[in-house]
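Q: coordinates for the following, if possible.
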Amino acid sequence: MKKIILSLVAIFTLLPFTVKANEGMWFLMFIDRLNHRDMQKMGLQLTAEEIYSINNNSLKDAIVQFNGGCTAEMVSPQGLVLTNHHCGYNVIAELSSPEANYLKNGFWAKDKSEELKPKNLYVRFFVRMDDVSKRILSLVNDDMSEAEREKVINNEIAKIQEENSEGGKYTVVVRPFFQGNEYYYFVYQDYTDVRLVGTPEESIGKFGGDTDNWEWPRHTGDFSLFRVYADQNNEPAAYSTNNVPLKPKHHLPINIGGIKEGDFSMILGYPGRTNRWMPAGGIEQNVKYAYPAWVEGSKVGMDNLKKYMVEDEDVNLKYASKYASIANYWKNRQGMIDALTQFKTAKAKAKQEAKFHKWANKPANKAKYGNVVPTINNYYALTNEKASHDNYLSTLLRSSAFGTISRGLGRQLEMYAKAPAAKQAEIKPALAQVVTEFYNNIYMPAEQDVLAAQLNLYAAKGKAYGVAPQVAALTATNNGDFANAVNAMFEQSIFRSAASVQAFLEVPNANFVANDPLMVLSNDLLTHLSVKSEELMQAENDFQAAYRKLVQGLRESGISDIQYPDANSTLRLTYGTVRALPKDKRNPVSENNYTTLDGMVKKYKKGDAEFDLPQRLLEMAENKEYGRYADKDGTLHVNMLTDHDITGGNSGSPVLNGKGELIGLAFDGNIEAMAGDVIFDPKLQRTINVDSRFILWLIDTYSGASHLVEEMEIVE
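A: Below is the predicted model:
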């Protein structure tokens, strides 16, 4: 393969060359210039080239994006992939059944022939990145509307993607940074034959449940193992029994020597989204309008699913992943409300914007920046009630399979009914399978209750902005109680059962689908969510331009000291140390930067959905059967704390020591620093990680899957 040499143009020229330890989600291609010296002082023993290289194997080759939403890492030369239990949760649930419940009871393949292939699962390797800011921004100007600007940029992005995909071998993504003031492209290679190798019992992998989520002290084995397969040439290939384990360019050694306070550590991963540049008005809108609606709507969805999930194991498996996702963000958003309020983040941002506004209205700056802050504030004032409405409606759509039926199964039936007879015959078998799978994954009583409860909430709380016309009409006739209305809709709908839809496939009629009551309701909800008045579209256009100028001006003026771009699911590095929180009587250890198996056992509640534990684990804990994974203090460490800057998407990220060895697996943050997506707090910000020794102990000693550990490179 020919060597690729990227020229480091004058990127980040507006930024100073000093950085703040712990804060920042950094591009790997700039580590040498911006971070490496600082990292060396803290304990890094690798060169910048050993972290990121496009010509030689490096650390970045061991890090993958897992199924589009998490991070994972290669931990053996035979393609083993380590990530969080909650990242593999939906896949484990999919592969489970009441008879073989891997989610509840765990699973360990005795050999490669027993590894399980889910329907859809992929990992994405990062190949390289480069700057295309000058190329793209040279094509736009301030006289363009945002729509015109977007069209020009998207056309150029398509060219960049084609130029770098090598005929489809690679996936190329171009992303904006600093609110559209810079652009970079990223080249990836995807592998789609990924199989489940092992997972602990849910009582271990999800120990503490919603109660402990986002909390410290924490005691959970939040990990799972997969394996990537490739063709005989080590290239991506569709699933086949002829495929062989991938030979990764780099895999991570796993260190079981233990950690101590102040040790250097770093995380590489794919953080999903931060909003460190968010204006004060946006923070205020989230705290008072958007997030309260999200929290309330999520709770309604959770409550109406849970009452069925606890009664039937099959129903629990159907909804386990959806419930976990809703619950995670429910607690996250409440934590955001509390943290942003407590730290008066909006007020701090408003002070910064007042300072910026004064700078912006100096004669030299006024033409470009003078109206930026008023334009932004006007937009938020206009959209506060809409933000509340949209979140009530969005939580309805997230929790109800039938709220979005018109853009899923309903749309497919409509296209089928309109197709010529020959085409219908061709697609009918596949569509029949889609129908079967859809109904196999839902429980109709739960769906009806969720939809009715969410419509009740939405009709009551969304009216300040104006609810969807169908909902308004139904509200006028049902006195705000949608239970009977929803039951009537299902009784009259072709979507009432799998049998009813299968019968439709035999005698298709497009009018039946278009006029179906659930289809009509779903179309109305989705349309209402996306519809915008001319006033709103103009305000959005002005806001987007003003927001971009705000970020540009804050950097140009030096008023903001943020030196890194917001997270947007691209590979980043963050670094800091193992760092304790203040002593806590709930965690009686020598330094409050770790928890132990003893602490996990103390939380044990027999039969409790969140705090039960397997009998074997309890017995091994009592007998101190820790082997080589015990800490020098004689305990088995379970979780540990670092002070890294992470967010959603970093789940499953490797925590590495100064030699690039795995010491832990990131899975959560602490609720005290929940404002971290908007503002970094160096005193409170912590990352909660599974200790590598607990992971290996669970695989090796507890589960007896020593053959997997034998694949790995263990550093004593």
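Q: going forward, measure contacts and count neighbours with C-alpha atoms only.
A: Fine.
Q: and the closest residue to residue 483 other than its chain neighbours, how many neighbours does it have?
A: Nearest non-adjacent residue to residue 483, counting by CA to CA, 6 or more residues apart in numbering: residue 452, 5.2 Å away. Residue 452 has 22 neighbours, counted by other CA atoms under 10 Å.
Q: for residue 556, same thing?
A: Count around residue 556 with other CA under 10 Å applied: 13.
Q: next, the second sequence, to be compared with the first:
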Amino acid sequence: MSLKSVLTYGAAFALAAVMAPAAPGTALADEGMWTFDNFPTAKVKETYGVTLDKAWMDKVQAAAVRLSGCSASVVSPDGLVLTNAHCVIACAQDLSTPQTDYVNDGFLTKARTEEKTCPGQTAEILLSITDVTRDINAATKGLSGADFVKAQNVKSAELEKAGCGDDKTIRCQVISFYQGGEYKLYKYRRYTDVRLVFYPEYKAGFFGGDPDNFNFPRYNLDSGFLRLYENGQPVKTPQHLKFATTAPKENELVLVAGNPGSTSRLLTVSQLETLRDVTIPTQQLMRSELRGRLIQFGAESEANKKITVDTLTSLENGFKVFYGQQLALQDPRVMEAKRAEEAALKAGMSAEDKALYGDPWADLAAVQVTAKDLYLPYYFLDSSLNSSSLFSYARTLVRAAKERAKPSAERLPEFADTRLPLVEKRLLDKSNIIPAHERIFLEFRLLKAREYLTTDNAITKLMLGKESPEGLSKRLIEGTKLGDPAVRKALWDGGLAAIQASDDPMIQYALRIDDQALALRKEYEAKVSGPTRIAAEKVAKIRFKAYGNSTYPDATFSLRLSYGKVTGWTYRGQTVPAFTQFAGLYDRATGNDPYELSPKFAAAKGKIDPKIVYNFSSTNDIIGGNSGSPVINAKAEVVGAAFDGNIHSLGGAYYYDGAISRTVTVASTAILEALDKVYDQKALVKELTGK
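A: All right, here's what the predicted structure looks like:
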């Protein structure tokens, strides 16, 4: 599955955790994606009898890695990084050629000279956390709407600049926690030369396919290795985590250090209703149709099938995720529990609180009317979701050219000085652009805009002019030269003059629609984003007064630590064990997709120890973005890499149910066994174990 995009699950299952009315703001046992500066060490000691001191926390923080959309960990003194196979499949795709299919055949190296740079990939390691709440609050005091958003963005950019200066090896990021209750400046060490070391073939890394996704037992080698480089040499990383050679035991404490992407556990009922009634249903309809188009495209030839492997896998994963979320939001018990929590917070407000904050829940409910009205226009004209890479390049070039001419504080936040290096890298790195694949996405987006907004809508007319979605997408994709990194670099270096003088049809198209897109973005910020941030901060302050930091903030793709134990679960009278072994892989194989063994695993059957633990489940609380997160024991050893959740964890976007919600991990024992017996990666095994 693709935890990197969305492990924000939802399903209508037992809600014991969320239904606890006695303390709705207090995290239950094993619940929480905790920040490193507010981890409940006392609770862990009370529950598991394990003391995690500052030295332990510092060691794990120094080895935890944030990738583009995923998590990882440093596991050797020479910059070796463990993550999931599905986190590096895009790199394998980009590095493939007509003669080499790394996605389906795997990427193996015998020497470090064979390691290849992953286009667009970065790796970041957190150095420090600084509270900047007072600075942000002072900058936005008394402001509203778009002025509030702008002031917040400007102050964040100033703080990031002050924290990092012009050092391109450092990244500073101001992150909002507790819906604006706190703001922290996170300072990262950034690596931009990240090379692929090992990727298993698709049939090994995603054995079981979509039917097994979000299920257990699992038999997946969903693991991959990268290496950090600087100045052409592997980075020395004395602060790394030891790779465990034995599997964890039943009920053993394990911790997950990673970057969960996004949860909605602190959203109000009215905000959840917008997700339930508008956002998720609309996106699900489009995902379903786009999935069919990709399947049809892949069925036309073997070459097409290879092209769609990554995108189709990610799309199917997203469909399943949001299907589960929709089920959760449609369950009356979920919404009743959220209403009960809101009622408890309101009841606890003093007269002074009411005078100071008013009724922010009502304010947020009022915003939802406008949010629903603007959702589709904003999505089709300004968002980049489900868009072609070539169009995304064009939009980035056009907007960057406009924004870079302004002082950093006056730009759109994504183009501030501190964020430009990452924008530039992702824009200019070489990637494997397939025009036929690109056309599917652009044509689909244009078709849906006409369908959802109607032909007579001003935005539809702007996007299409007199052309059809099919004709326009064909003209733009076939005519653009933006697939060439050298062309993109020339336009980036040439600035606005080069952009305006360009005869590239995709650039001209992006220019044509950009002013209106930016105007719509400004309207959305004034009427939705700004009022939402203001009201959400008020709710956050009310929650803080009631619960303080005894609970954890929603996920924000920033470093978190969750704790739990290795265990299975019982549901409707059926008990699911915590472990699978290699023997189960061969028993499950049918010879037919998606249960067909890869040739390498089929050939290694007599070599592999069938009793070695392959995958295991635990009670850790994780979400999308945690893909590749190290699962660590009390000795700070990596016992595996988290890659999935079970079907019951699909409510994780909105609540945590410790009785049946589980994280699914590929064990370090399985990784070592496969590297040795299946792939003959002796040097890699020695680097991981020292033997």
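Q: if I look at the residue nearest to residue 483 of the first structure, how far off is residue 527 of the first structure?
A: Residue 452 of the first structure is 19 Å from residue 527 of the first structure, where distance means CA to CA, to the nearest Å.
Q: so the residue nearest to residue 245 of the first structure when sequence neighbours are not counted, which of the three states?
A: Nearest in space to residue 245 of the first structure, with sequence neighbours left out and distances taken as CA to CA, 6+ apart, is residue 229 at 4.3 Å. Put simply, residue 229 of the first structure is strand when judged by DSSP: H, G, I helix; E, B strand; the rest coil.
Q: just residue 277 of the first structure next, same as before
A: Per three-state DSSP, residue 277 of the first structure ends up coil.
Q: and it, what is it in contact with?
A: 551, 566, 678 (CA atoms under 8 Å, 6 or more residues apart in numbering).
Q: residue 466 of the second structure: neighbour count?
A: Residue 466 of the second structure, neighbours per other CA under 10 Å, totals 10.
Q: er, residue 162 of the first structure actually
A: 14.
Q: helices or strands up against the helix or strand it falls within?
A: Per DSSP states H and E: residue 162 of the first structure is located in helix 146-164. With contacts taken as 3 or more CA pairs under 8 Å, 6 or more residues apart in numbering; DSSP states H and E, helix 146-164 of the first structure sits against helix 133-137, strand 171-177, helix 534-557.
Q: swap the cut-off to 7 Å and go again
A: If you count contacts as 3 or more CA pairs under 7 Å, 6 or more residues apart in numbering; DSSP states H and E, helix 146-164 of the first structure packs onto strand 171-177.
Q: from the chain's centre, how far out does the helix or strand following the strand it packs on sit?
A: The C-terminal neighbour of strand 171-177 of the first structure among helices and strands, as given by DSSP H and E, is strand 182-191. The chain centre lies 18 Å from the centre of strand 182-191 of the first structure; the measure is CA atoms, centre = their mean, to the nearest Å.
Q: one more: stretch 380-400 of the second structure?
A: Worked out by CA atoms, centre = their mean, stretch 380-400 of the second structure lies 19 Å from the chain centre.
Q: which position in the first structure pairs with residue 644 of the second structure?
A: Here residue 644 of the second structure is matched to residue 668 in the first structure, going by TM-score structural alignment.
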